[in-house]
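>>> got a structure for you, letters missing:
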């Protein structure tokens, strides 16, 4: 397997058509198709199915994308870092993250960051979005990755990612439900949800209110890890970002169903103080964290929402 083949595969996976992928890579379409065919022969797996709307990735392709995307990004970061090998990045990064992201992708992100910036010290705090906003405003944090609040902020805001939220049940104890859920038609499901202090609940309530759907949870818990364990061991359901539950879904303990109506997403943003711009190390860490979120969610769902 050649590096070029992996680059071609990632381009086709992300672009969805041979035409767009070849244009992105600045190569001829037959050359791209030939390399993908060689790759499929080498790994003995079909990676794409041709459909009316382009090239649809198979499950093998989704797995390959999840495995190789962080490797390719590390290679790009390393190439850039080596091109500036006379400059050693040092210092300290103080970052805040909402718990749902910290628990899901932080260990892998920190490992990747440390390999690229071994001279940089990192401090990460988790909490509710409101707490992290206060910490950035007061200077206790350089930046924070939070759920987008409803009100306006005095901080500098940069959108990072739009995340799908899914309905989650236990594989063993959960109720029988269709693969796609219409919450306007479902009744009789008992829910455990985060409390209203949690930004996730705000995104959920806003989407439900717009669709005139009412969910009265039987349980309200702010510890997302506890919600996940509770759902795994009971018949109750929850609605959480896919990134929070994907590890348990991969293990076969939980089942995540797409919510077709109303679609529910949460917007993840980066906030910094307008008078205290962050340095290259902090920005690199945020980029790696965002990449990890996309790797987990895009590897399952296909192309990430813009």
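Looks like it came in fine. Everything numeric in this text was worked out from a predicted model, so none of it was measured.
>>> contacts, neighbours, all on C-alpha from now
Will do.
>>> Buried residues, the helix or strand containing residue 134. List them.
Following DSSP states H and E, one finds residue 134 within helix 129-138. Of the residues in helix 129-138, those buried under the neighbour-count criterion (16 or more other Cα atoms under 10 Å) are 129, 132, 133, 135, 136, 137.
>>> putting a second one here so we can go through both:
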């Protein structure tokens, strides 16, 4: 399959117009239309509905766009880096993830990094947010996804996503995804929270202070799996992003209710430790991989998060910025 045609397809889908896409790509409109027809013929499906105002994706076109967003960028990066100094880097890169995100991104990023940078030995460590920050400042972790905003101005940081936190209970808790709970209703419930700071615990404490209510921190457990097991027994409730208990929810072992008045939102960003001895372009490419995988997970419905409008995989020249 011609990857150039796939890139043409994605550009048209983004611009919603073959004419505008041709301008962006710097090719003639008839030539671009011909490439689209050849792609549709090769796939045996129509990818676009033609309208007076431009084009819109068919159902098959939408499926193709969702499937291509991350993988095509991955192929392009691999082709760009073959024979480049970046592809020849031979060293360990330690990537940190919070426990609530590790299952979502860990294996995907190792696989992607292996194809783009085959000589890099990538190690993934999973810690609570506070320990990740501390490990970065002690040069034990190179790059990490951490809770934002950055708790230390020495780190290069850019926000990646935001995601709603939900009230999580066991199957018999009576919670329903269609019946939101007001934040003030949480005051009567026993909770299990991690002791780590910063993290979800601090987000909840700050919200409780603003609402002038007390939240019962009944149990402190620094293990996501044990926390979920405890919630499943009905002894306690939790407040987690949906991505942290998706498997248990599908199996019917846990359920949840959205939180409102106010909604509780967690921000995650990508951070790079100071004095990282890696080429700047490597860090940029790594950031692009993280961003592309994140976008693909959001668009295919695997991650109920919102990509930050501040996201860009380009580090600034000084730490402490929201963008690195």
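Perfect, thanks for sending it. Just so it is clear, the model here is predicted, and its values are computed rather than measured.
>>> Kindly provide the TM-score of these chains.
These two chains, once laid on top of each other, score a TM-score of 0.70 by TM-score structural alignment, normalised by the length of structure 1; 293 aligned residues with a Cα RMSD of 4.7 Å.
>>> hang on, the earlier thing: what stretch of structure 2 does the helix holding residue 134 of structure 1 fall on?
Following TM-score structural alignment, the aligned partner range for helix 129-138 of structure 1 in structure 2 is 129-138.
>>> that older thread, by contact count, what packs against the helix holding residue 134 of structure 1?
Here helix 129-138 of structure 1 is seen to pack against strand 91-98, strand 143-147, strand 265-272 when contacts are counted using 3 or more Cα pairs under 8 Å, 6 or more residues apart in numbering; DSSP states H and E.
>>> go again using 10 Å as the cut-off
Of the remaining helices and strands, those touching helix 129-138 of structure 1 by 3 or more Cα pairs under 10 Å, 6 or more residues apart in numbering; DSSP states H and E are strand 91-98, strand 120-127, strand 143-147, helix 199-210, strand 265-272.
>>> before we move on, back to that, so which of the buried residues of helix 129-138 of structure 1 comes closest to residue 149 of structure 1?
Among the buried residues of helix 129-138 of structure 1, residue 129 lies closest to residue 149 of structure 1 (Cα to Cα), at 7.7 Å.
>>> Tell me if I'm right that that closest one and residue 143 touch.
No. Between residue 129 of structure 1 and residue 143 there is no contact under Cα atoms under 10 Å: 11.8 Å.
>>> what residues are shared contacts of these two?
Between them, residue 129 of structure 1 and residue 143 have 96, 97, 135 as joint contacts when contacts are counted by Cα atoms under 10 Å, 6 or more residues apart in numbering.
>>> residues in contact with the first one?
Read that as residue 96 of structure 1. Listed by Cα under 10 Å, 6+ apart, the contact set of residue 96 of structure 1 reads 102, 123-129, 131-133, 135-136, 140-146, 270-271.
>>> Just the buried residues out of those, in ChimeraX syntax.
Applying 16+ other Cα under 10 Å to these leaves a buried subset, and the ChimeraX line that selects it is:
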select :102,126,127,128,129,132,133,135,136,141,142,143,144,145,146,270,271
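>>> Which residue ranges of structure 1 form strands?
If DSSP state E is used as the criterion, the strands of structure 1 fall at 48-51, 54-57, 91-98, 120-127, 143-147, 156-170, 180-182, 192-193, 219-220, 238-241, 254-261, 265-272.
>>> Between those, which one is closest to residue 290 of structure 1.
strand 156-170 (6.8 Å).
>>> That closest one vs structure 2, mean deviation?
On the superposed models, the aligned residues of structure 2 are on average 2.7 Å from strand 156-170 of structure 1, with distances taken as mean Cα distance after the TM-score superposition for structure 1.
>>> the inter-axis angle of that strand versus strand 254-261?
120 degrees (axes from the mean of the first three to the mean of the last three Cα atoms, to 10 degrees).
>>> follow-up on the earlier one: nearest to residue 178 of structure 1 among the buried residues of helix 129-138 of structure 1?
Nearest to residue 178 of structure 1 among the buried residues of helix 129-138 of structure 1 is residue 129, at 33.2 Å by Cα to Cα.
>>> I'm done for today, thanks for sticking with me.
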